[in-house]
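*Asks:* Here is my input, please return the structure:
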Amino acid sequence: MAAVTAVTALAGLSLACWLWLACGQGLFWRTDVRLPPDRPDPAHWPEVAIVVPARDEAAVLPLSLPGLLGQKYPGRARVILVDDHSSDGTAQVAHALAAEIPGGLPLTVTTPPPLPEGWTGKLWAVRHGVELAGEVELLLLTDADIAHGPQTLAALVAGARSQRLDLVSQMARLRTETGWERLIVPAFVYFFAQLYPFRWSNRPGGRTAAAAGGCSLVRREALERAGGVAAIRGAVIDDVSLARAVKRAGGRTWLGLAERPDELAVRSVRPYPGLGPLWRMVSRSAYAQLRHSPVLLLGTVLGLALIYLLPPVATAVGLATGAWPLLAVAAAAWALMTATYLPMTRYYDRPTPAALLLPFTALLYLLMTVDSAVQHYRGRGAAWKGRTY
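*Replies:* Presented below is the predicted three-dimensional model:
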């Protein structure tokens, strides 16, 4: 009986946590933070440079680069693809794709100098592209694996101008074609929103700041005021670091989910065919998110266990032992957890029962986070395309 009483108390604590998360964590679970629907066209469309860092991206460029080159933007715009010393012919593929799109945006393909100490490869490439862009008013920083609908750039610019924003970022819709992708990807966005509630991030002057590196439109002046790309040169989680730098410098930032219509779509085309690639995607930066702190790691593991794993386990114990108070409290916590996850599963076109699997997915994320710490202490931390930071 003492054990059941203890588990009931823990289940009650888990339920209290879920009540707080559902009501007091910026309504993170809602998926209605999108670009303002009433985006009046600006009187003047500013010049934009689209900077795309690319390292060994020849396989995905045919799925992403044509969308950027085919942007229907009323003002002047060009694409700068920074080939980060690729070994797979990325630059040649980019040139060939541009030749197939007559009348598309101008494309410049360039290679940065060798990577200096203290910089991540992506940010060194971004810095090179930003310098090459010159005195443009706006910069669209996007990844090589992100496909854009033809009206994306115009919508971002109109949203930024109408709301007087210095940074506008959209969380791309990630690929969910395989079973593992359908299990893990919606939770990835859900957990990100829980850590950085979009509504809190979008408050002027608020402490929370976040962006999505796959699609971030930033005013060049605001970027310079924040110290330029050099201010975040060693950041592994560069998108959040960029938003923090812009906000600390007095800029206004906005983050929301990508739109669903094809003409406004922002979606990732990078495939994750099995659990292994998805595991590496998460574990690559999970421990960096915890600032490489063993204390934060322990707190995260205990928190995930209490909030996500305990409710279904305690529900099973309540059923098996006939402890109805335990069953009621644990089932209520699991039901509230599921209810907060449902909007995200619907955003990714998953069936309603899929939301019940969140505890299992959370267990995977717990193990990925622990593995991230293990790899860090083995000297194989944030590894990407042959580089380890």
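
*Asks:* From here on, just use CA atoms for contacts and neighbour counts.
*Replies:* Noted.

*Asks:* Secondary structure element for Gly379, which one?
*Replies:* For Gly379, there is no enclosing helix or strand under DSSP states H and E.

*Asks:* Show the contacting residues for Ala211.
*Replies:* Val168, Ser169, Gln170, Met171, Asp239, Val240, Leu242, Ala243, Trp254, Leu255 (Cα atoms under 8 Å, 6 or more residues apart in numbering).

*Asks:* Buried among those residues? Need that as a selection in PyMOL.
*Replies:* In PyMOL, this line selects whichever of these come out buried by 16 or more other Cα atoms under 10 Å:
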select buried, resi 168+169+170+171+239+240+242+243+254+255
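
*Asks:* quick check, nearest of the contacts of Ala211 to Gly70?
*Replies:* Comparing the contacts of Ala211 against Gly70 with Cα to Cα places Gln170 closest, at 19.1 Å.

*Asks:* thought the closest one was touching Leu257?
*Replies:* Yes: when contacts are counted by Cα atoms under 8 Å, Gln170 is listed as touching Leu257 (5.3 Å).

*Asks:* re earlier: which one of the contacts of Ala211 is nearest to Phe360?
*Replies:* Comparing these against Phe360 with Cα to Cα places Met171 closest, at 23.9 Å.

*Asks:* rewinding a little: what about the contacts of Ala211, which are in helices?
*Replies:* Taking DSSP state H as the definition of helices, those contribute Asp239, Val240, Leu242, Ala243.

*Asks:* The last one reaches Thr208, doesn't it?
*Replies:* No: look at Ala243 against Thr208 with Cα under 8 Å: they stay out of range, at 9.2 Å.

*Asks:* in the stretch 101-250 of the chain, which spans are helices?
*Replies:* With helices called from DSSP state H, counting those that start in this stretch, the stretch 101-250 of the chain shows them at 121-133, 152-163, 179-195, 198-201, 220-225, 238-248.

*Asks:* Next, the second sequence, to be compared with the first:
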Amino acid sequence: MDPLWLVVPGCAIWSAILLLPWRPWSTQPSFDAQVPPAAPDLRDVTVLIPARNEQAGIGKTLRSLANQGQNLRIVLVDDQSTDGTAEAARQCGLPGLSIISGDALPPGWTGKLWAQEQGLRHIESRLVLQLDADIELLPGTIAGLRELMESGNLGLVSLMARLSMDGPWERALMPAFVYFFRLLYPFKLSNSRSRLVAAAAGGCILIRTDILREMGGFGALKGELIDDCTLARMVKKLGHRTWVGLTHSAISHRPYRELGSVWEMVARTAFTQLRHSALLLLFCTVIMLAAFVLPVSALGQSGTTQIVGVVTLALMAMSYIPTLRYYDIPLIWSLTLPLAGVLYLLMTWTSAWRQWVGAGARWKERSYSKLEPHV
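*Replies:* Here you go, the predicted structure:
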């Protein structure tokens, strides 16, 4: 076979990505908080934080909430931590903070959702902000999210927090993580009225409490590893609109300095994303090889094949550069996208292998091998 025909599919893939009308490569929509002139009244919002072994960073998260406004209530559920998470939170002396000692994890639940379900029992406010324990919010973020929700008549708004991107592995893989998420769940489609695509980023989600209770609380999600997107899908099924976007106003301070830490994070849910389907895994493998591996291999060819390979890599970089610019990452890192694509493919195969041998997903010293999704 002429090697040219091995490169053409990749060129077609990247051309299509750039030409799709919903522009999955775009960094819009996005949200950046504006500091209000006076401290807003946030009595209608309760922040719900599930925390397991977060002693090192919980103080930073809670202190950022102190700068959000007045009368904000915070419910922190200490999910069977073995470090000093609860004491570190208590030492912040934050007004409006309630610390709940979580019960043992029952069968069929993930730890995060079980902690959230316990916290929900203590919430009476109109809105709930689901916040991961490692995420810092810049001043004005909660008030801005509330305004966005009310002005758009939305049932759920979500921010994709800025991940740590300081070390070399983080720069090679974390912008790509955000980029691939947007390819899978184009924000323009997710934010439309269509129920075919629904997405949220679980680290920071503002949702109306009545909607959360109408869907059955977090128990409706208890078997889901990708609970954020499932939550958005359920909110849409109830007839409400959702919104998700990038931001510089929610910042994760969880480091991923080593390749292994990124590997574990992705392998936890990657095969679940493919619905545990071997057929979808094989299809994904073919697409990823065509998109990332064959264009690079074409550089070693000559003539038209090499030219098409160069064009394909240029199209790939063009689609990735907006993400790098958004996060102020030098554009030279666009050259690492083929490597990131191959590594994420291998992480997906790791996820599949663990599922096939019965190991399941692992997170926070827990194994989830026998979960039963509810939706």
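
*Asks:* How alike are these chains, TM-score-wise?
*Replies:* The TM-score (TM-score structural alignment, normalised by the length of the second structure) is 0.93; 366 aligned residues with a Cα RMSD of 2.0 Å.

*Asks:* So the counterpart of Leu336 of the first structure in the second structure: helix, strand or coil?
*Replies:* Residue pairing (TM-score structural alignment): Leu336 of the first structure is matched to Leu315 of the second structure. Secondary structure, DSSP: H, G, I helix; E, B strand; the rest coil: Leu315 of the second structure is helix.

*Asks:* Next, count neighbours for Leu315 of the second structure.
*Replies:* 20 (other Cα atoms under 10 Å).

*Asks:* Pull the number of nearby residues for Ile332 of the second structure.
*Replies:* 10.

*Asks:* what's the spacing between the aligned residue in the first structure for it and Val7 of the first structure?
*Replies:* Counting by TM-score structural alignment, Ile332 of the second structure corresponds to Pro353 in the first structure. Distance of Pro353 of the first structure to Val7 of the first structure, computed by Cα to Cα, to the nearest Å: 26 Å.

*Asks:* And for Ala355 of the first structure?
*Replies:* Ala355 of the first structure is 24 Å from Val7 of the first structure, by Cα to Cα.

*Asks:* Could you give the residue range in the first structure aligned to stretch 4-20 of the second structure?
*Replies:* Using TM-score structural alignment, stretch 4-20 of the second structure corresponds to residues 8-24 of the first structure.

*Asks:* which residues are in contact with that stretch?
*Replies:* Residues lying outside stretch 8-24 of the first structure but in contact with it, judged by Cα under 8 Å, 6+ apart, are 27-29, 306-307, 310-311, 314, 325-326, 329-330, 332-333, 336-337, 340.

*Asks:* Just the buried subset of these, please.
*Replies:* Buried subset of the contacts of stretch 8-24 of the first structure (neighbour count, 16+ other Cα under 10 Å): 27-29, 306-307, 310-311, 314, 326, 329-330, 332-333, 336-337, 340.

*Asks:* Just give the number of residues close to Leu238 of the second structure.
*Replies:* 12.

*Asks:* To clarify, my last question referred to Val313 of the first structure.
*Replies:* Counted by other Cα under 10 Å, the residues lying close to Val313 of the first structure total 16.

*Asks:* ok, the counterpart of it in the second structure - contacts?
*Replies:* Here Val313 of the first structure is matched to Ser297 in the second structure, going by TM-score structural alignment. By Cα under 8 Å, 6+ apart, Ser297 of the second structure lies in contact with Gly309.

*Asks:* again with the one 3 residues further on
*Replies:* Residues counted as contacts of Gly300 of the second structure (Cα under 8 Å, 6+ apart) are Gln306.

*Asks:* Mind doing that once more with 10 Å?
*Replies:* Contact analysis of Gly300 of the second structure by Cα atoms under 10 Å, 6 or more residues apart in numbering lists Gln306, Gly309.

*Asks:* Can you flag which of the contacts of stretch 8-24 of the first structure belong to strands?
*Replies:* Of the contacts of stretch 8-24 of the first structure, none are assigned to strands by DSSP state E.

*Asks:* Among those, which lie within helices?
*Replies:* With DSSP H as the criterion, helices contain Leu310, Pro311, Ala314, Pro325, Leu326, Val329, Ala330, Ala332, Ala333, Leu336, Met337, Thr340 from among the contacts of stretch 8-24 of the first structure.

*Asks:* Does the fifth one touch Pro312 like I think?
*Replies:* Which is Leu326 of the first structure. No: counting by Cα atoms under 10 Å, Leu326 of the first structure does not reach Pro312; the two are 11.2 Å apart.

*Asks:* what residues are shared contacts of the two?
*Replies:* With Cα under 10 Å, 6+ apart, Leu326 of the first structure and Pro312 have common neighbours Ala11, Gly318.

*Asks:* what's the residue mapped onto Val157 of the first structure from the second structure in contact with, if anything?
*Replies:* Alignment note (TM-score structural alignment): Val157 of the first structure maps to Arg146 of the second structure. Residues in contact with Arg146 of the second structure (Cα under 10 Å, 6+ apart) are Leu42, Asp44, Val45, Leu127, Leu129, Gly152, Leu154, Leu156, Val157, Leu206, Ile207, Arg208.

*Asks:* which of those sit farthest apart?
*Replies:* Leu42 and Gly152 (18.8 Å).

*Asks:* Tell me which of these two has more neighbours.
*Replies:* A direct count of neighbours by other Cα under 10 Å for Leu42 of the second structure and Gly152 places Leu42 higher, at 18 against 13.

*Asks:* Give me the number of neighbouring residues for the residue lying closest to that one once chain neighbours are set aside.
*Replies:* The shortest distance from Leu42 of the second structure to any non-neighbouring residue, by Cα to Cα, 6 or more residues apart in numbering, is to Leu72 (5.0 Å). Neighbourhood size, Leu72 of the second structure [other Cα under 10 Å]: 22.

*Asks:* Can you find the partner of Leu72 of the second structure in the first structure?
*Replies:* Superposed on the first structure with TM-score structural alignment, Leu72 of the second structure falls opposite Ala77.

*Asks:* same deal with Leu279 of the second structure?
*Replies:* The alignment partner of Leu279 of the second structure in the first structure, by TM-score structural alignment, is Val295.

*Asks:* and that match, that one's in a strand?
*Replies:* No: Val295 of the first structure: not assigned to a strand; according to three-state DSSP it is helix.
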